[in-house]
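Colleague: Dropping the sequence and predicted coords here.
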Amino acid sequence: MKKTIEIFTIGFTQKTAQEFFENLTESKVKCVIDTRVNNVSQLAGFAKKKDLEYFLKVICNIKYIHILDLAPTKELLDDYKKKRITWDAYEQKFNNLISEREIEKKVSPQLLDGGCLLCSEAKPHYCHRRLVAEYLNKQWGNIKVCHL
């Protein structure tokens, strides 16, 4: 029987820094995997790439990596945010994109086990981090996903 891989997901919006870092620490996350196409925006506050990497290390002793292959393209994200496409169309296009990228070959189950997929959306329902987790579960199986 294959080992169950536990993957967490989290969005940083609508959370204070305290809530964000405590969620990660209490869940015993080992590594935060940044799935954002733009992780240097001033709007990200404590979640800007360089700041987040530092805070995770110092506050939580958690590793940080950015994997752009897990992010949508800027064009796809803009199309959805500007309502040029529906969520259903976005979901289909994003799933096609990560399939074409063969993300299951670019990240390992070992890296993601105990890891946390990060993006900005507060809830996972309309967010690509959920789609990444679902796609990898179809490819690998035995994935337990916990949305923080």
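Modeller: Thanks, I have it. Numbers count the residues shown, from 1 in each chain.
Colleague: Every contact and neighbour count from this point should use C-alpha atoms.
Modeller: Will do.
Colleague: need the contact list for residue 98.
Modeller: For residue 98, the contact set (C-alpha atoms under 8 Å, 6 or more residues apart in numbering) comprises 69-70, 132.
Colleague: Determine the three-state secondary structure at the most centrally placed residue in the chain.
Modeller: In the chain, the residue lying closest to the centroid (C-alpha atoms, centre = their mean) is residue 117, at 2.7 Å. Under DSSP: H, G, I helix; E, B strand; the rest coil, residue 117 falls in the strand class.
Colleague: where along this protein do the helices fall?
Modeller: 17-26, 49-55, 74-81, 87-101, 103-106, 109-112, 128-140 (DSSP state H).
Colleague: A further structure is provided below for comparison with the first:
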Amino acid sequence: MTLPLHTIGYEGSSIEDFLATLSIAGIDLVIDVRDVPLSRKKGFSKNALRQQLAGYGIDYQHLKALGDPKEGRIAARERRFDDFRQIYGEHLRTDEAQNAVDAAVTMANAQRACLLCFERDHHECHRLAVAIEMAKRADFRLIHIGVKRGVAPIRGENAKHGDFAFVG
């Protein structure tokens, strides 16, 4: 049975729109694949994000071993994407990263999961390589979602997971 595996980047989004997008997609688990899970954007650093997600009934797991090494992040920032892909590809072949991929596959087989990183465009982010590696090991259908703006989940006794309304 093919399972969905989502990916998302929070670049340019608010925490409210980010959380609403995950809720709409029915995500149960966010797998953070940032090497350093800190952010200058309010709400997106590891502990604050875990707390925000918990309020929506979404679990959080950080897998540091799947993060892009500093040299790769620099190459990507400088738009040297061939270098970036080579650096991350080498990193992904390490035993530590391979073990983390196995752990991510196990998690994504148990819950509707979404890989998280910063970049909005998955083609410019290492999470695409992680998702492809995971799909080689399990029957995943990759779904890359962009943060929707101006939506809010409907909350309350009668709300179902994924119910939403447009706001503004």
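Modeller: Arrived safely. On a predicted model such as this, the values are computed, not experimentally measured, just so you know.
Colleague: In the second structure, what stretch matches the longest strand anywhere in the first structure?
Modeller: What stands out as the longest strand in the first structure, according to DSSP state E, is strand 5-11. Across the second structure, the stretch matching strand 5-11 of the first structure (TM-score structural alignment) is residues 3-9.
Colleague: which residues sit against the matching stretch?
Modeller: With C-alpha under 8 Å, 6+ apart as the criterion, stretch 3-9 of the second structure contacts 108-109, 112-122, 127-128, 131, 139-147.
Colleague: With the first structure overlaid, how far apart is that stretch on average?
Modeller: Once fitted to the first structure, stretch 3-9 of the second structure is off its aligned match by 1.2 Å on average (mean C-alpha distance after the TM-score superposition for the first structure).
Colleague: check contacts around residue 1 of the second structure.
Modeller: So residue 1 of the second structure contacts residue 139 (C-alpha under 8 Å, 6+ apart).
Colleague: As a markdown table, the contacts of residue 98 of the first structure with neighbour count and distance to residue 96 of the first structure would be great.
Modeller: Below are these laid out as a markdown table (neighbours: other C-alpha atoms under 10 Å; distance: C-alpha to C-alpha, whole Å):
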| residue | neighbour count | distance to residue 96 of the first structure |
| --- | --- | --- |
| 69 | 17 | 12 |
| 70 | 26 | 12 |
| 132 | 22 | 11 |
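Colleague: Nearest to residue 95 of the first structure among those?
Modeller: Nearest to residue 95 of the first structure, judged by C-alpha to C-alpha, of these is residue 132 at 8.0 Å.
Colleague: what's near enough to touch the alignment partner in the second structure of the closest one?
Modeller: When the second structure is aligned by TM-score structural alignment, residue 132 of the first structure is paired with residue 130. Shown in contact with residue 130 of the second structure (C-alpha under 8 Å, 6+ apart): 66, 92, 101.
Colleague: residues contacting the first one?
Modeller: Right, the one you point to is residue 66 of the second structure. 33-35, 92, 97, 100-101, 130.
Colleague: rerun that using 10 Å as the cut-off
Modeller: With contacts defined as C-alpha atoms under 10 Å, 6 or more residues apart in numbering, residue 66 of the second structure is in contact with 31-35, 88, 91-92, 94, 96-101, 104, 126-127, 129-130.
Colleague: Show me just the buried residues among those.
Modeller: Neighbour counting with 16 or more other C-alpha atoms under 10 Å marks 31-35, 88, 91-92, 97-98, 100-101, 104, 126-127, 129-130 as buried within the contacts of residue 66 of the second structure.
Colleague: Could you find the counterpart of residue 142 of the first structure in the second structure?
Modeller: Match for residue 142 of the first structure (TM-score structural alignment): residue 139.
Colleague: again with residue 115 of the first structure
Modeller: Alignment note: residue 115 of the first structure maps to residue 113 in the second structure; criterion TM-score structural alignment.
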